[in-house]
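K.L.:
got a predicted model here, sequence first, then my questions.
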Amino acid sequence: MVLRSRRGVLQLGGATLALLAGCTSNSNLENRSTTPATDTPTTTSSTTTSRPTTTDSGDVTVENVRATPALVAPNTPDSISTLGERDEQFVLATVAGYGMSIPDRDKFVLETTVDSYPPVDKSFVYALWDDEDGYTSIPDDPLIFSVPKPLNATELSLRWPDGDFAVDEALIQTLTRPPTDFVTELSAPKSVTRGYEASVTLTVENTGSVAGTFVGALNRVGPNVAYTPVTGISLEIAAGESETWTHSYAPSPHSTDDDPAATFHLNWRGGRQSKIIDVEPV
């Protein structure tokens, strides 16, 4: 199942999505994963900046401002998928207060010179997926804003009473990119012997005329588990280019399944692909 967006209806959650942890200014996000170290790192367009500003309630710091065309979030209690329509994208920002308090989340607004966007509502998605912590649901961190894709803007600011934060030009350029198209291929060996590793490989081709970010969510069924999230995937791909991402899977040496197999399901905006790996005895 692929989650679909209801514009402006989304619960705030998660420290960072699998999308997806922060890094230095205007570089790709350095992502975290619960999967083995052989996984190819995922990337998400971002800008990370920190600048304290003073409000009546004390100091407010805005940092780790980033953008993604889709969010990775639970679609059931035991699986993850992506959220966001083709003509939609998300801006996330972490705010912290060093005085008595910070303004309520509904006091923040993301503004261009002609349009304004409030934080998304909390009633649709109850959590985001974080590769390090699993499902996370933190009511006010990060702030999440749904904006059009592409965004028609040359200036963009996060504003609140008595304060503002100018979004970096490089991130604005990312937000002004139109949607692009991807072709995906998920591959895996037919079987793996207990005690050995098998590689699940995702190849994504950007068939459009502009660079874009592919966002996906990988789940596994079996052995010995009905359904479990594996990881979120985010790949920045130039127009006409392809990127390959690999997940290493090592089955447990012990299984109670009569016919053990691991089925991997990739969910993304374009649909779903699956691969089955039979688990053979030693």
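P.N.:
Alright, I've got the coordinates.
K.L.:
every contact and neighbour count from this point should use C-alpha atoms.
P.N.:
OK.
K.L.:
identify the residues contacting the closest residue in space to residue 90 that isn't next to it in sequence.
P.N.:
Using Cα to Cα, 6 or more residues apart in numbering and skipping the chain neighbours, the partner closest in space to residue 90 is residue 146 (4.7 Å). The neighbours of residue 146, taking Cα atoms under 8 Å, 6 or more residues apart in numbering as the test, are 7, 8, 88, 89, 90, 91, 117, 119, 120.
K.L.:
could you dump those to TSV with neighbour count?
P.N.:
Shown next, in TSV, are the contacts of residue 146 (neighbours: other Cα atoms under 10 Å):
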residue	neighbour count
7	14
8	18
88	20
89	22
90	20
91	21
117	17
119	23
120	21
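K.L.:
ok, so of those residues, who is nearest residue 67?
P.N.:
Nearest to residue 67, judged by Cα to Cα, of these is residue 91 at 4.5 Å.
K.L.:
try this one side by side with the last:
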Amino acid sequence: MRRRHLLALVGSLVAGSGCTGTSGEPTADGTVTPAPVPSPSDAPTTPDSTGDVEITAAAVQPGIVQPRIDSIGVTDDAGQYLVVDVAGNAPDRSDIELRFSGASYLPEELRRPLYRGDFSGETYGEDGGPLVFGLPETGDATDAELYWGEGRWAPSAETVERLEDPLPPFSVTLDGPETAGAGSNPQVTITVTNEGEGAGRYVLALNRQGPRVAYTPVGRLAGELDPGASKRHTVDAVPPDGDRSTQYTLDVPGRQDRLRHVISSADGDDA
């Protein structure tokens, strides 16, 4: 298992407590078997030849976000992930495989659903849904195709390029006010910068502790950045309640510890 290195530029931020960590807790199983590149004689000849299967989206990213018991966290056990959204008369999951760099990959057996905004998560079923493929960090994607029964789908030239190029490193910061008073409207900011030489996608998971909850998800943050570009996410924060502080933790691919920011009460000492 190879985790991609991400830089964290967070001043005094330290690892927070909670239950969103990913180390020591595998959440996805993948199957990889050697497979030759299919020849024209044994491969379907037309994309989506079943006629009623639609691939609505495809994304290459360093991790996936999944619900935990009372929070959300990033899973990043693979070199990179390809997430494909299927709609229409979806084929059975067991009939689907991805050819990539001379090998065959089955969809990940997710022990928890994919989180993209709904805490109950998204799963693949009769009506389709997301398929997740854990792949090596790089490879020859000229043969990349998704197969099922009599149908197939080839990724776009941009997706092929993303599969072949290593995902760029990102620097991530989590900031906010050190104190806030009751009834105030504090905000926390997450800034992501692409420090690599190519474009890439980032995926983060933000959670909150306090002032009167043990843990609760805030949201998944994701986006595409060109080399040298930055994106700033601003999130409305919950102010402290009496002497109870508010803490935000951010799960970042490639980090075993989470970024942490605490907002203490401006009206008195924390308990």
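P.N.:
Thanks, I have it. Bear in mind that the values here come from a model prediction, so they are computed numbers and not experimental data.
K.L.:
thinking again about what came up before, could you dump the contacts of residue 146 of the first structure to a markdown table with secondary structure and distance to residue 156 of the first structure?
P.N.:
Shown next, in a markdown table, are the contacts of residue 146 of the first structure (DSSP: H, G, I helix; E, B strand; the rest coil; distance: Cα to Cα, whole Å):
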| residue | secondary structure | distance to residue 156 of the first structure |
| --- | --- | --- |
| 7 | coil | 20 |
| 8 | coil | 18 |
| 88 | strand | 16 |
| 89 | strand | 14 |
| 90 | strand | 13 |
| 91 | strand | 11 |
| 117 | strand | 11 |
| 119 | coil | 14 |
| 120 | coil | 17 |
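K.L.:
that's a strand at the residue nearest to residue 90 of the first structure, yeah?
P.N.:
Yes. Read with DSSP: H, G, I helix; E, B strand; the rest coil, residue 146 of the first structure is one of the residues of a strand.
K.L.:
what residue in the second structure is paired with it?
P.N.:
For residue 146 of the first structure, the aligned residue in the second structure is residue 134 (criterion: TM-score structural alignment).
K.L.:
how far away is that match from residue 60 of the second structure?
P.N.:
10 Å (Cα to Cα, to the nearest Å).
K.L.:
any residues in contact with both of those two?
P.N.:
Common neighbours of residue 134 of the second structure and residue 60 (criterion: Cα under 8 Å, 6+ apart): 80, 81, 82.
K.L.:
counterpart of the last one over in the first structure?
P.N.:
In the first structure, residue 82 of the second structure lines up with residue 90, judged by TM-score structural alignment.
K.L.:
these two touch, right, its match and residue 151?
P.N.:
No. Counting by Cα atoms under 8 Å, residue 90 of the first structure does not reach residue 151; the two are 10.5 Å apart.
K.L.:
what's the helix or strand harbouring residue 219 of the second structure in contact with?
P.N.:
Per DSSP states H and E, residue 219 of the second structure falls inside strand 216-225. Strand 216-225 of the second structure has contacts (Cα under 8 Å, 6+ apart) with 65, 70-72, 115-117, 193-194, 199-209, 231, 233.
K.L.:
what does that strand correspond to over in the first structure?
P.N.:
The alignment of strand 216-225 of the second structure onto the first structure (TM-score structural alignment) spans residues 228-237.
K.L.:
the matching stretch vs the second structure - mean distance after superposition?
P.N.:
Comparison of stretch 228-237 of the first structure with the second structure after fitting gives an average deviation of 1.3 Å (mean Cα distance after the TM-score superposition for the first structure).
K.L.:
how far out from the middle of the chain is that stretch?
P.N.:
Mean-position distance between stretch 228-237 of the first structure and its chain equals 7 Å (Cα atoms, centre = their mean, to the nearest Å).
K.L.:
what sits closest to residue 49 of the second structure if chain neighbours are left out?
P.N.:
Nearest residue to residue 49 of the second structure, sequence neighbours excluded (Cα to Cα, 6+ apart): residue 151, at 4.6 Å.
K.L.:
before we move on, what about residue 232 of the second structure?
P.N.:
Excluding the flanking residues, the one nearest residue 232 of the second structure by Cα to Cα, 6+ apart is residue 191, at 4.4 Å.
K.L.:
the first structure: which residue goes with the one you found?
P.N.:
Taking TM-score structural alignment, residue 191 of the second structure has residue 203 as its aligned residue in the first structure.
K.L.:
picking that back up, residue contacts, the match of residue 82 of the second structure?
P.N.:
Residue 90 of the first structure neighbours (Cα under 8 Å, 6+ apart): 67, 68, 69, 70, 71, 144, 145, 146, 147.
K.L.:
is it true that the second one touches residue 86?
P.N.:
No. With contact defined as Cα under 8 Å, residue 68 of the first structure does not count as touching residue 86 (11.7 Å).
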